[in-house]
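>>> Model the structure of this input:
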Amino acid sequence: MGSLKQFIKDVRNANTLAKERSIITKESAKIRTQLRNDQLEISKRRSNIQKLLYLYILGEKTHFGQVECINLIASDNFINKRLGYLAAMLLLKNENPDLLTLITNLINYDLQHSNKYIVALALTTMGDLCNAELAIDLYPDVLNILNKRLDEPYLIKHSLFVASEIILKAPQLIIQFTNDGLIGKIIKNYRNRSLRTLSNCTHGVLLAVLQFMKICLLQQKQQKQEPGKEFSEEEIQDFDETIKRNFTPLIPELMEILKTCHTNSFEPEYDVNGVSDPFLQVALLQTLTLLFSSNLDVDVLKNDLQYLLTNIATTNETNNRGFSVQYETVKTIFILDLDPSLRVLGVNILGKFLNSKDSNNKYVALNTLLKVVPIEPETVTRHKKFIVRCLYELDPSIKRRSLELIFAIFNKSNAGELISELIKFLSQSTESDKGLMLYIVDNLLDLYFDSVNNTHTTFLSEADQFIMIVALLKYCGKFIYFDRLSDILLIVNNFKQTETKKKLTVELLSKLINKGKDNKKEDDDYYYYYYDNNYGWKLISCWCCGEYGDLIHNEFLDDQLVSFLTSLNQEFYSQSNMHMINYILTSCLKLSIKIADKQNIEKLRQLIKSHSMDANLILQMKANQFLVLFNEPAHVKRGILDVMPAFSKNVATVGVKNNGNGLSYNEDSVSKGNYKTFNNKNQQTDLLLDLLDDIPANDTTSALANDVSASTADMNGISLPTSSIELYTSKDYCLKIYGNITSIADNEANLDIFIQNTATNNRKGTNLKIFIAVSKHQKVTLGHLSDTIIPSNNGGMVKQKVRITGEGKLKLRVRLQFLDETNNEKTIQFDYKFDEKL
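Take a look at the predicted model:
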């Protein structure tokens, strides 16, 4: 057998996959054979294990070398022991816990070794492989090192890091690791002799101490949130007292160290490009944040902390090392909810990040500003110029975060400016930005209806609405889902000024009717890109042609309007798009009373008649009904086919109240279909009674979307935010439900619910309905549901917007109803409690 170096060369020089596989297979067989030889020289055993580690890197099977790792660890030779521990950390990672029991005694022996480097190897391996059983078996040895070898900072550093891992794996050992028996001597020693001047307290030890403190504080917080899971209430109380007794006296010392980081007297060996040990500064800020938020009765020190943070925040840093410290400072400011002037300073720091050339800084700033908006909306809005500039970054994740922040700062005063910027962005977007374009459409329309529902007026003038609609249709019309097109129709229908309706109709129809008028190639290309394949533009144009045909006589001849509808009929009937044909038939019927030329009226009648024997039964019935109406007297037709009245978009709601004798329902209205409102008198809904039968509830909302059966929307436009959390997994129906809180402030929370298909066999669900219940002190309103069809592709998603108002803990009961691929009704129900409160 050759050396490791030769083996690596052979693998790399293999010119085919088969040859590479042959070399690896032969070498694995040789290694397996030699490891069985008890008389093999130790140097060759070492070489075999080295090759085995290379095979591990290549992803090959290495289980046959696990016992040999343990043999090397048992050797007295440091080189063998070092390689054995390295191999154990790789080859035994995530293996059966029974294998780890083989190494327990060896680690126990080495933890008591006189050579500190051997002890450090054992500690490192223990920290890497630690599970609950190993932690319980070996924690006394770690305690012993911390108690008896305080004069060796190298071991103290490793021991504290391992102690942190032990606490994570076996929380029941927290009390043992937080009493005076473990860290009492270390903390007391540091307290008596300042952490800054203790000769044995290197920065490595400081970082280990801070890591240990952070883990203890985080575990304390978790146990308080879930009492009884690991500790009794008495144990939690004892633990709190231990934390206060050992950690509180350290706060002034930690603040002094942080302050020293910004003076010339700080140790130059820890300087990183002009910044004094940014790693230590970040760790100090994180630990101080936890200490001040852990109810340790340290409010008297808050003024000193605010002064210190002000000094750090006002330091003019121009590199990533300094930015990392300033970013952690900003997080501390907002987590602890410090002075308003500090919060403004924190937002300004994030604004400086937005102007950085580094994409990572921009992403971090955008992500943090999203969380800060509810606290300092006006201050964040001042940086809208830099936020908008991020739209034109190459990184799609930065574009997405920028869009989210733009809509977070959207208000009446800046609506016109931001919409102009969004339209400019859409005009420069390509099909690769489809997801972002649909995100803009969804949020602009949602903002419009939210403003109307909340204030009975919109933040946009009709002129601005006109510009917005034309832009959305032009740049996004080929992608927009049908339910969003219905929303656009609703806005158009509710225009108060006849002139605006006329202007929009002319704008839409002129691009389609005057196609290729100049007969120039560049004009044809421009038309094809924006209008020819633009389903949304054509659908809205068709609707406006029938609804407002009488307003555009001076711009278009009757022949042109009739020819336009005829060409649309030919185009979409060849595509078997029956949904569009329905719109065309309705427009033909409506246009027939708005033009005077009898020849063209007859053409419209013939177009409708051509579908009277259609194979599609619904289309056939509609065509025959329209023909009957066509033959009615003119005054009858005008009464029936008059322009549509103004409508409001209502979310389907059923009010619920507790009258002391169970649940009863208030009279309310339910919205169904294309925004037709019905009175709901004495509504009885067994489903909601079932949903709320075991929790007190104040309000439930059912998302009943428009009929989108003809929609072929691509659900890949919906992406799952990185901050989402998994609420529920249904293995039976191959669905995962995620939740993402977009904002929470002032007794109001906004969140998105994502339903993701995880099936690999093209399973999908249709006729999706979502019901949500909250506690009696809260009210829930469901906004837009992206689709009633759960996509069949693996990873496809449906998105539901939710708004909850009131007070108390944020907890939901969610019920999903849908039809599976065999049209059988399926139901999923679950409860979820968020950490956040209203």
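>>> all contacts plus neighbour counts: C-alpha atoms, from now on.
Fine.
>>> Which of the residues in the one helix or strand Leu509 maps to are classified as buried?
Leu509 is part of helix 498-513 when elements are defined by DSSP states H and E. The neighbour-count check on helix 498-513 (16 or more other C-alpha atoms under 10 Å) flags 500-502, 504-506, 508-509, 511-512 as buried.
>>> roughly how far out does stretch 364-374 sit from the chain middle?
14 Å (C-alpha atoms, centre = their mean, to the nearest Å).
>>> Need the contact partners of it.
334, 347, 350-351, 353-354, 380, 387, 398, 401-402, 404-405, 408-409, 743-745 (C-alpha atoms under 8 Å, 6 or more residues apart in numbering).
>>> one more to put side by side:
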Amino acid sequence: MARDLFLEIEGLLSTANPYIRKKAALCAMRIIRKVPDLQEHFIDKTKLLLQDRNHGVLLCGLTLIIDLCIHDPDLVDQFKQYTPVLVKQLKALTTAGYAPEHDVTGITDPFLQVKILQLLRVMGKGDSGVAEQINDILAQVATNTDSSKNVGNSILYEAVLTILDIEADSGLRVLGINILGKFLSNKDNNIRYVALNTLIKVVNLEPNAVQRHRNTILDCLRDPDISIRRRALDLSFTLINETNIRVLVRELLAFLEVANNEFKPAMTTQICLAADKYAPNKRWHIDTVLRVLKLAGNYVKEQILSSFIRLIATSAPDLQTYSVQKLYSALRTDITQEALTMAGAWVIGEYGDLLMKGGAYEEEELVQDVKQSDIVDLLTGILDSAYVNNVIHEYIMTSLMKLTTRITDASQIERVRRVLTSSSDSLDVEIQQRSVEYGNLFGYDGVRRGVLEKMPPPEARSDDRVLSDAGPGSKKSKSKIPPPKAKSGADDLLDLFNDDTQATPAPPSQANGHSDILDLFGSGSGGAPQQAQAQPAASSVNNILDLFGSSGGASAAPSTGAPSSSSLLGDMGGLVSNATPAPAPSGHTVYNKHDLLITLSLQRNADGFVAIVARFQNNSLTEHKTGISLQAAVPKSQKLQLMPITSTELPPQGVATQQMRVQGSQKPPLRLRLRIAHNQVTDQVDWSEPA
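Okay, here's the model as predicted:
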């Protein structure tokens, strides 16, 4: 229809009736939007509209031209010759007296002024010649328009946008930013919001001009309107530089203290990034991040915490002493902030010897003498508190273990040993593993001191990032604590099973823990050391077996080195060497397809736990099984803990095992829903324990 009628609309643009011309201009705009290739037919007639004496026709003509130029920037050059005409019209509007016909609260024809400013902005963008022609009229509009009325503010806002969008001189841009600064003190929330939004976009163009309104911007942080506070906060962060870092961060920390929780994750990150970039000295940097941890430690991201630890580790010894004393004092006051607790635990464990030396950590105040028992009391008190979670538990365990090489009191070292080994039956695999390994380290003082010596300063991952991959979590003082386990896997499994069950996905396959301990003790050496290592290794295995309620213990052959994986798990279902065919398995067969046989061996304990060993056997004589995994789900009234499979690949006639532990199944039958994957095959099995 547009193609059929555009010729008639083109003719109506030059009709004698101004009302028809106005409507034809609006109709032409909609035709061009639907059929852009028809625009060339309207350009000549549209140019005539710019000189029309009728107010309505001129207004609609400007709307049509703005639309044309925005959708096809190549057309801008065809209208630039009319810049003097537009300037003359705008000047007449700003200097004209009272005109009742198009007056709005004392402002002459504000709608037409806004449209002319918008078109001048389109034509002057990137063109210094046009910008020079319109500089004077923009300055005139900016200074003569009444800002006490909302209508005048709308014209001023368009004038500021035009000034900031074209190549205006610096003085004119400063004038525009000052207008926005004046908007910030307006009582209308909408005007303040618009001003903040615009200042964020132009702060890089005229940073010094925006800095002059810093106090007004900071006042907006206390505005009752949350949208105003959010925009003011974003703008405040863009204003930070080397000269005002102390003042602005002090104001932002004051706001952080009373901010809504939704602001805190972004605020903590931004403040710490700004401190890292512009900090005048390391002590101020440490104080600032410590203040953030105290105010919003539950909202600090792991990468920021890692960066803080790296900052302390790379500081001079006197700053390390200062940091550990401040963190110790902070933890004695408040253990409710997670990031503060983790940072304090790491630093106290690493620099506990500096903490006990004492010294000045405030200009007027001396740290009280810190006893070895005080440090242990603090960390064990955190373990017993309601604020401890698995990650904090891991931090505290590692910190206590490090302290055994920093303190000298034998009674406190023994106390730490008892605290660490008390977690050997934890349901969390990471905590359980640390407890067993740390407990074994107490039998080898020389090795323990070497393993737990102070860490070298970690390096940042890249120069352009404040975030470091060498984080506060460390295992055996050398490896990073993993972040809390994501729940997405379990949720996916629940969706898969679509039942009233609790799912536990299989953890990723990992190296044999027994071998890790032997490596730690230096099992690569020959004869005599291997003989000495056999006994503690067997003790570690027994601890693991006790957790699963095994009636028998694993024994390490005294005449050999590290026991094989088959001897390690022989009492729990047995690993048979891949090199020899496996005997017929005992237990309940739950899966026998595609040459893969899976059986379950169950053992019930009096406390309601069921220890399960899943045994995987590749019955094929030629095919390797790869990508083997087992996921399991139990009813929601029960809890399931799933250990890693010993191997995700099986050669022909090969065997692997996987351990499970179910809590809450007081009596048979036990119900399981299993998801089995291997060689890109996935099966699901429902299994109930035979009566």
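>>> re earlier: can you redo the buried residues of helix 498-513 of structure 1 as TSV with distance to Lys81 of structure 1?
What follows is these, written out as TSV (distance: C-alpha to C-alpha, whole Å):
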residue	distance to Lys81 of structure 1
Thr500	83
Lys501	83
Lys502	85
Leu504	80
Thr505	82
Val506	83
Leu508	78
Leu509	81
Lys511	78
Leu512	79
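>>> counterpart of stretch 741-760 of structure 1 in structure 2, which residues?
Aligning stretch 741-760 of structure 1 against structure 2 (TM-score structural alignment) gives no matching residues.
>>> Tell me the buried residues in that stretch?
In stretch 741-760 of structure 1, counting by 16+ other C-alpha under 10 Å, buried: 741-744, 748-759.
>>> Determine the longest strand present in structure 1.
strand 825-837 (DSSP state E).
>>> List the buried residues in that strand.
Applying 16+ other C-alpha under 10 Å to strand 825-837 of structure 1 flags 828, 837 as buried.
>>> Stretch 398-408 of structure 2 now?
398-407.
>>> quick one: that stretch aligns where in structure 1?
The alignment of stretch 398-408 of structure 2 onto structure 1 (TM-score structural alignment) spans residues 586-596.
>>> what's the first-to-last distance across that stretch?
With C-alpha to C-alpha, to the nearest Å as the measure, the ends of stretch 586-596 of structure 1 fall 18 Å from one another.
>>> Stretch 99-115 of structure 2 now?
Its first and final residues considered, stretch 99-115 of structure 2 spans 18 Å by C-alpha to C-alpha.
>>> ditto for stretch 102-119 of structure 1
For stretch 102-119 of structure 1, the first and last residues are 18 Å from each other (C-alpha to C-alpha).
>>> And for Glu376 of structure 1, the neighbour number?
Neighbourhood size, Glu376 of structure 1 [other C-alpha atoms under 10 Å]: 16.
>>> now for Lys201 of structure 2: what does it line up with in structure 1?
So, by TM-score structural alignment, Lys201 of structure 2 is matched to Lys371.
>>> Check which helix or strand its match maps to.
According to DSSP H and E, Lys371 of structure 1 maps onto helix 359-372.
>>> how far apart are that helix and its match in structure 2?
When structure 2 is overlaid, helix 359-372 of structure 1 sits 1.3 Å from its aligned residues on average, using mean C-alpha distance after the TM-score superposition for structure 1.
>>> what comes up buried for that helix?
Within helix 359-372 of structure 1, the residues scored as buried using 16+ other C-alpha under 10 Å are 359, 361-372.
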